[in-house]
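> this is the structure alone, sequence omitted:
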């Protein structure tokens, strides 16, 4: 998870560390109704975004959603078909890449194989108005930042994947850009190294104070790194929010299904009592109740969305009359050490995913639920969402 920002002093408004909540805050990057067409194909469709200074902002989506095209327009490698891009209050829509206060770290890292680590880091400084000593000091400063001082004379092929990633990051930061764009920066690393490097990247970004915009298709990476996420699909932005907002309060079926695992029960609203909505859902006996304060009308087609970890699984019949319940049988069980993932088949044939935290006092303690067990699933009305889009 993203490291929490320091708590503001008493009396300060909530938006001290969340400038997007401040109506008076000026965005550092503004994307205004940007469209990008390649012939008849619309790669980016009417995208508008506001990114604030020192944010670590993620563009998240699957292949072909338009996130990399949008990043390339921020860098100046592509020109919008229509719309505007402003950086630090200046219209950069038609400004060439070399005149923008922007640098980009490519997915391949693009290191020069014949150059040393130090020469790779200092390559972009050759045309800056700096003395040889100033350039050497800047390279040393960047190598210290990424903890590679002792690797300065090595060649890229003598480094691990994580070390090459840090060299590329140091080179991107050497020219002190106002905005750093990162295209799948951790995609070439294995899972364990990727998790470790996520925290390193966050710490470096916090030290240098540069605004980062990261493109990724990895939901966990976006959730761990970012201050906010823009979820994209088919050239459009579906939702913008903090990792908590996007995960706990998705605004549509696409976001709910794309970010993490979820159970979606399609149905019809049959009753409303205060903030509690009753839904007759397909494949579930009885009706489901959801705490949904947003207005909705009886007869509206909706989806009830429930995250797997919010469902309780037990061989015992639930005793809380206010919880939603469903009976089924364990079809599959995936054991991941700290948690287990169950696929439970209801009487209708519907499969429900349930994630259960494994809390064992002893290593040889038996599971409370196993393959083929008859089980009950239950969840609170407050654990679910009603999605109308």
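Received the coordinates, thanks. Because the structure is a prediction, the values reported are computed rather than measured.
> only C-alpha atoms for contact and neighbour calcs from this point on.
Fine.
> please enumerate the strands of the stretch 51-200 of the chain.
For the stretch 51-200 of the chain, the strands defined by DSSP state E, counting those that start in this stretch occupy 56-60, 82-87, 90-91, 102-105, 179-183.
> nearest to residue 252, of these?
When the strands of the stretch 51-200 of the chain are ranked by proximity to residue 252, the top entry is strand 56-60, at 15.3 Å, counting by C-alpha to C-alpha.
> spatially central residue in this structure, please.
Closest to where the C-alpha atoms of the chain average out (C-alpha atoms, centre = their mean) is residue 222, at 2.5 Å.
> how about the secondary structure of that one?
Here residue 222 takes the helix state, with states given by DSSP: H, G, I helix; E, B strand; the rest coil.
> so the residue nearest to it when sequence neighbours are not counted versus residue 228, what's the distance?
Spatial nearest neighbour of residue 222, chain neighbours left out: residue 58 (6.0 Å); criterion: C-alpha to C-alpha, 6 or more residues apart in numbering. The gap separating residue 58 from residue 228 is 6 Å, by C-alpha to C-alpha, to the nearest Å.
> one more structure, for comparison:
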């Protein structure tokens, strides 16, 4: 499931005339000789739930802190609704930030925590009370208004922090690993709650996370980061199905990568010869390639068909191997198949029907055939 976009958002990133809500223009951040963020440019549009995704030390949190105003760029600029806020302090930006720790005041009740940021707003007591009630209803915590943080579950504390962040109605909400403190089951449930809340309020969310599944579930678009740079920006389906480079392909989910040489180009297909594999691979490809160019063939494990019998057409993209390991996860099984060359190929098989005792399933040490269609693989040049 992907987040619903508010009615006024119709994939504006595809419209060259659309005006971004947040623009990061050639931003660099150095700490001494270390470059944490390296010449990053981004356009994020009103109503998006945008994720900055990457491993530890990739620069995503530093970039978020520059958006918040807690760090000043060494170069470049940050614009919000067309206004240059690069040197504007955090308290003067139309931005709020929700931290991973939630930072709730333990001595205050839920409603006091939510209303804390409204003290310095030009609002009457009645208006503040109405805004707190509105936020409590938004996060479905009306019955918990008088409780203290220690009397709440992790998911409830997360919602209090979110309500407090939204109470001042910022144009932009920044969330640093917002679900990192929750256990797996609660995190999955809270993802959908967060998406629904964002849809209702229509505020632009920018979320920092290292969790691939979380980014794929939450976001309208993802920016994959590595060593301070943006490797690819796109919708979750584009990032997963059409990675631009080896890093993105390898970082998002599991993938099989075969390094080879282009040995044939014909009618929308390329042929790649891979060392250690007897038959060339055939891949659908419409881009420009040259014979002899080194490339990588990328195949997701779920695109590979596994069976004990050889495929009807034993041509390209049909490999024989032996099951080295087998993991059963209920809804799917994961196989590690060893080819004669010693290469390991990952295969994910969906368990769509119940196994019966008298049915012969693929098992450890079985000799198996792997195959995939030319449309199921990609050619990567970077």
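That came in fine, so what should we check first? Predicted model only: the values in this text are computed from it and were never measured.
> aligned partner of residue 29 of the second structure in the first structure?
In the first structure, the residue equivalent to residue 29 of the second structure is residue 36, according to TM-score structural alignment.
> surely that match and residue 82 touch.
Yes: under the criterion of C-alpha atoms under 8 Å, residue 36 of the first structure makes contact with residue 82 at 7.0 Å.
> before we move on, back to that, with neighbour numbers in mind, choose between residue 58 and residue 228 of the first structure.
More neighbours surround residue 58 than the other of residue 58 of the first structure and residue 228, with 29 against 23 (other C-alpha atoms under 10 Å).
> which one in the second structure is aligned with that one?
Applying TM-score structural alignment, one finds that residue 58 of the first structure aligns to residue 51 in the second structure.
> its match touches residue 223, doesn't it?
Yes: contact criterion C-alpha under 8 Å: residue 51 of the second structure and residue 223 qualify, at 6.2 Å.
> if I look at those two, which residues touch both of them?
Listed as contacting both residue 51 of the second structure and residue 223 by C-alpha atoms under 8 Å, 6 or more residues apart in numbering is no residue at all.
> show me what contacts the aligned residue in the second structure for residue 127 of the first structure?
Correspondence of residue 127 of the first structure to the second structure, assessed by TM-score structural alignment: residue 120. If you count contacts by C-alpha under 8 Å, 6+ apart, residue 120 of the second structure has none.
> how about residue 262 of the second structure: what's its closest non-neighbour residue?
Leaving aside its sequence neighbours, residue 262 of the second structure sits nearest to residue 272 (C-alpha to C-alpha, 6+ apart; 4.5 Å).
> wait, a strand at that neighbour?
Yes: assigned with three-state DSSP, residue 272 of the second structure falls within a strand.
> that one matches what in the first structure?
The alignment partner of residue 272 of the second structure in the first structure, by TM-score structural alignment, is residue 279.
> and that match, how many neighbours?
By other C-alpha under 10 Å, 27 other residues sit near residue 279 of the first structure.
> before we move on, what about residue 373 of the first structure?
Neighbours of residue 373 of the first structure (other C-alpha under 10 Å): 15.
> got it, and residue 124 of the first structure?
Using other C-alpha under 10 Å, residue 124 of the first structure has 15 other residues around it.
> so it touches residue 174, yeah?
Yes: using C-alpha under 8 Å, residue 124 of the first structure is in contact with residue 174, at 7.5 Å.
> list the buried residues of the lengthiest helix in the first structure.
The residue-count maximum for a helix in the first structure (DSSP state H) belongs to helix 191-208. For helix 191-208 of the first structure, a neighbour-count test (16 or more other C-alpha atoms under 10 Å) marks 194, 195, 197, 198, 199, 201, 202, 205 as buried.
> check contacts around the aligned partner of the fifth one in the second structure.
The reference is to residue 199 of the first structure. By TM-score structural alignment, residue 199 of the first structure lines up with residue 192 in the second structure. Contact analysis of residue 192 of the second structure by C-alpha under 8 Å, 6+ apart lists residue 218.
> thinking again about what came up before, between the strands of the stretch 51-200 of the first structure, which gets nearest to residue 353 of the first structure?
Residue 353 of the first structure lies closest to strand 56-60 among the strands of the stretch 51-200 of the first structure, at 23.7 Å (C-alpha to C-alpha).
> the closest one against the second structure, how far on average?
Superposed on the second structure, strand 56-60 of the first structure shows a mean distance of 0.3 Å to its aligned residues (mean C-alpha distance after the TM-score superposition for the first structure).
> list of residues touching that strand?
Strand 56-60 of the first structure is contacted from outside by 51, 67, 205, 211-219, 222, 225-232, using C-alpha under 8 Å, 6+ apart.
> any quick PyMOL command for the buried ones out of those?
Buried subset of those, written as a PyMOL selection, criterion 16+ other C-alpha under 10 Å:
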select buried, resi 51+67+205+211+212+213+214+215+216+217+219+222+225+226+227+228+229+230+231+232
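> now for residue 299 of the first structure, how many residues are close by?
By other C-alpha under 10 Å, 13 other residues sit near residue 299 of the first structure.
> alignment lookup: it to the second structure.
Match for residue 299 of the first structure (TM-score structural alignment): residue 292.
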